[in-house]
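**Q** Okay, structure incoming, though there's no sequence with it:
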């Protein structure tokens, strides 16, 4: 048992901080003097893409649980013990042509119902916690996937950012329970909209005001069908604004320094490559989508819809594993939520989905005063294991074995 004495417990349920002794289940017998420190539940990123190379960066920023929204079963099984808990799906199901190309180690691209259902069976056998579908999926395939998933007690999550035919109301009618990025709701509000429309058509749509009555009708329909959204606001904002952080401390943090110096997880190379291809027209569209999704999120919270906090790291640009959760928390300050509400949403409410766990953060500063204080970590506790912050930073990833496995997996799915 780990005993933390006289610590400032951040009581998110009762919205208060109280000095108390906290016991954490563990095979180790450790007593910690918590005086002057703060203890809170670990953060849960509800939309991200973890890899063996990035796993430690989540813990280093206080993320102890991740909902992995697409990846590969074999590669995720290579993640070592210095990692958050992973609530995962693996290959996502898309239409053909696939938005990420033909079927591979990360996706199943098909317009055939039988092939898609075989994909659902594969994911179920692998122990996936849910099924993910993508923007080019055909309606008949989506309907069949949702039906089969329901029979297997698996919810379906949809990233329909680039859809041309399935808006949020259709998705909900078929039984989709999660709209990643709050996607396809904009399509329900502006029926002529999709991400491939001309500049002239986009200008026409973007200059029209959202119909508040229509917004309420759409979101009420989704709420009644128990649809959850994960808005990933930082993703939209960085695609619109570039490498500008809503908390200046992010760029100067120990976490960013560790990311910058990582020779295995070289995410900045990926971000710079994407950034070089982004033009002004794309940024304008992303800024508009960011504003739309903020308005959608605000209204959904207002009417009692389920909203979860996630980042999509490391997709897009400048969205970092673990670290970007602090930015995303800050985005939620504009929704008439106080710091206790936001942290409860990012911990207690999220873990009601992924499964309650015994994961905590021992912090040197008060996270209620400012979310940046979450980055000033003393110790991370994950299911009975304790990790000093310096230990996480110094952890070495077995890069050669990871590369070898990646090459094998690539060949395996090329053959399939």
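**A** Received it, and whenever you're ready, just let me know what you need. All values derive from a computational prediction rather than experimental measurement. Residues are numbered from 1 along each chain as shown.
**Q** Please count neighbours and contacts with C-alpha atoms only from this point.
**A** Noted.
**Q** can you tell me the helix or strand for residue 378?
**A** Here residue 378 is covered by strand 377-382, with elements defined by DSSP states H and E.
**Q** Quick check: the gap between residue 244 and residue 250.
**A** Between residue 244 and residue 250 the computed distance is 10 Å (C-alpha to C-alpha, to the nearest Å).
**Q** which of the two has more neighbours?
**A** The residue with the greater number of neighbours, taking residue 244 and residue 250 and applying other C-alpha atoms under 10 Å, is residue 250; the counts read 19 against 13.
**Q** my read is the more buried one is in a helix, agree?
**A** Yes. When the secondary structure is assigned by DSSP: H, G, I helix; E, B strand; the rest coil, residue 250 falls within a helix.
**Q** how far away is it from residue 66?
**A** Computed with C-alpha to C-alpha, the distance linking residue 250 and residue 66 is 20 Å.
**Q** Check which helices and strands the strand holding residue 378 sits against.
**A** In this structure, strand 377-382 makes packing contacts with strand 360-363, strand 385-388, helix 389-394, judged by 3 or more C-alpha pairs under 8 Å, 6 or more residues apart in numbering; DSSP states H and E.
**Q** Relative to the whole chain's centre, how far out is the last one?
**A** For helix 389-394, the distance between its averaged C-alpha position and the chain's averaged C-alpha position is 23 Å (C-alpha atoms, centre = their mean, to the nearest Å).
**Q** Please compare the first structure with the one that follows:
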């Protein structure tokens, strides 16, 4: 029987926002006991002394696109679970079926996205179904259920009647539906919410609703009166109020735009995970290709970045669900696993407290997709935890100072 004791550490209770010194007894893949400082510790099992260290639950990246080649980089960054937002469940089967203690994150995955013609990523493929036929969308949802998709992902060129059909079919199987409206030409965030879509990825589609007729493909000069640098707070609050009525959940992925906007001075601390990721040729080739178009990316994709940040904070303050994700490895230098640390820095920069930022990548993330066995350090929960050198509640940057990671015991 696999047993482990981590003693004398400062345990951060993300559910209640408090911390205390104690020990964690692990048996097999679960936390067996949380032991208070004054209690007697078990003897005869492997022990790690975490005196002066801080223990948090394993982190959760709520929006990324995993690949077998860089899967270990997530766990090496303290990210023990990921939500894969579009890809192919069958291609990920080998990763999904790994045991709890494998050095790759556990995966909560959607299957290929459902998009409208002509398809933002080209015609129908292993990663996308492109259709304007509602019945074909229903058939695709049923196929995705059969292969084990945990939720359904829609894309921004989908037609409204196709979206309605996909959502209706998904509900029959208790599957949530997510949508990316960044490049939408017609649909808005409110349209999606009204049709029953639960997840708005990238906090997208808000600008489309606030400024009807605007999208990234129209002549931007006609919309020069919009002050993108200083988003209209009242307009955002009005829209957030409407979105809250539908219990919509947001994953803003601020970091993907932040990395592009800051290029070439993007976030890239020196550590072994980033150094390793930078040696993966195909991922570096992709980022370098993107860098050739950085002016266009800055001009278009980053246009609504400040609006996106404002939406995330206002929606959270109004009681909405806002969780942390990265869209790794999209756009520029979104280092697998490690860039979630930068996303949490951005949460703090826009006004979240350290504990609120940490909750967005632990307990609130787990609750948002009804995963009850991860996200906190509690008896009976999965033994996923990260031991840090310094207190992340004093400075969120301390989550980068990793001493040790435990996954699945």
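**A** It's in. Given the structure is predicted, the values throughout are model-derived calculations rather than measurements.
**Q** After superposition, what's the TM-score here?
**A** Between these two chains, after superposing, the TM-score reads 0.87 (TM-score structural alignment, normalised by the length of structure 2); 378 aligned residues with a C-alpha RMSD of 2.0 Å.
**Q** if we can go back for a sec, now mean neighbour count and distance to residue 283 of structure 1 too, for the helices and strands packed on strand 377-382 of structure 1, in TSV please.
**A** Output for those, formatted as TSV (neighbours: other C-alpha atoms under 10 Å; distance: least, C-alpha to C-alpha, whole Å):
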stretch	mean neighbour count	distance to residue 283 of structure 1
strand 360-363	25	36
strand 385-388	17	40
helix 389-394	15	34
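**Q** and residue 308 of structure 1, what does it touch?
**A** The contact partners of residue 308 of structure 1, by C-alpha atoms under 8 Å, 6 or more residues apart in numbering, come to 46, 228, 229, 230, 231, 345, 346, 349, 350.
**Q** Show me those residues that map onto helices.
**A** In this view, the contacts of residue 308 of structure 1 that belong to helices under DSSP state H are residue 350.
**Q** Make CSV out of the contacts of residue 308 of structure 1 and add distance to residue 75 of structure 1 and neighbour count.
**A** Conversion of the contacts of residue 308 of structure 1 to CSV gives the following (distance: C-alpha to C-alpha, whole Å; neighbours: other C-alpha atoms under 10 Å):
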residue, distance to residue 75 of structure 1, neighbour count
46, 20, 28
228, 28, 20
229, 27, 28
230, 25, 23
231, 27, 26
345, 29, 22
346, 26, 25
349, 28, 20
350, 25, 24
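**Q** so which of the contacts of residue 308 of structure 1 comes closest to residue 16 of structure 1?
**A** The shortest separation between residue 16 of structure 1 and any of these is 15.6 Å, and it belongs to residue 345 (by C-alpha to C-alpha).
**Q** how much space between the counterpart of that closest one in structure 2 and residue 216 of structure 2?
**A** Residue pairing (TM-score structural alignment): residue 345 of structure 1 is matched to residue 360 of structure 2. Here the criterion is C-alpha to C-alpha. By it, residue 360 of structure 2 lies 29 Å from residue 216 of structure 2.
**Q** same question, residue 344 of structure 2
**A** Between residue 344 of structure 2 and residue 216 of structure 2 the distance is 27 Å, computed by C-alpha to C-alpha.
**Q** Looking at those two, which is more packed in?
**A** The neighbour comparison of residue 344 of structure 2 against residue 216 (other C-alpha under 10 Å) goes to residue 344, with 28 against 16.
**Q** Report the secondary structure element holding that one.
**A** In this structure, residue 344 of structure 2 sits in helix 339-349 according to DSSP H and E.
**Q** Mean per-residue distance, that helix versus structure 1.
**A** Compared with structure 1 after the fit, helix 339-349 of structure 2 shows a mean deviation of 0.7 Å (mean C-alpha distance after the TM-score superposition for structure 1).
**Q** That helix maps to which residues in structure 1?
**A** Using TM-score structural alignment, the partner range for helix 339-349 of structure 2 is residues 324-334.
**Q** how about that stretch: buried residues?
**A** When neighbours are counted by 16 or more other C-alpha atoms under 10 Å, the buried residues of stretch 324-334 of structure 1 are found to be 324, 325, 326, 327, 328, 329, 330, 331, 332.
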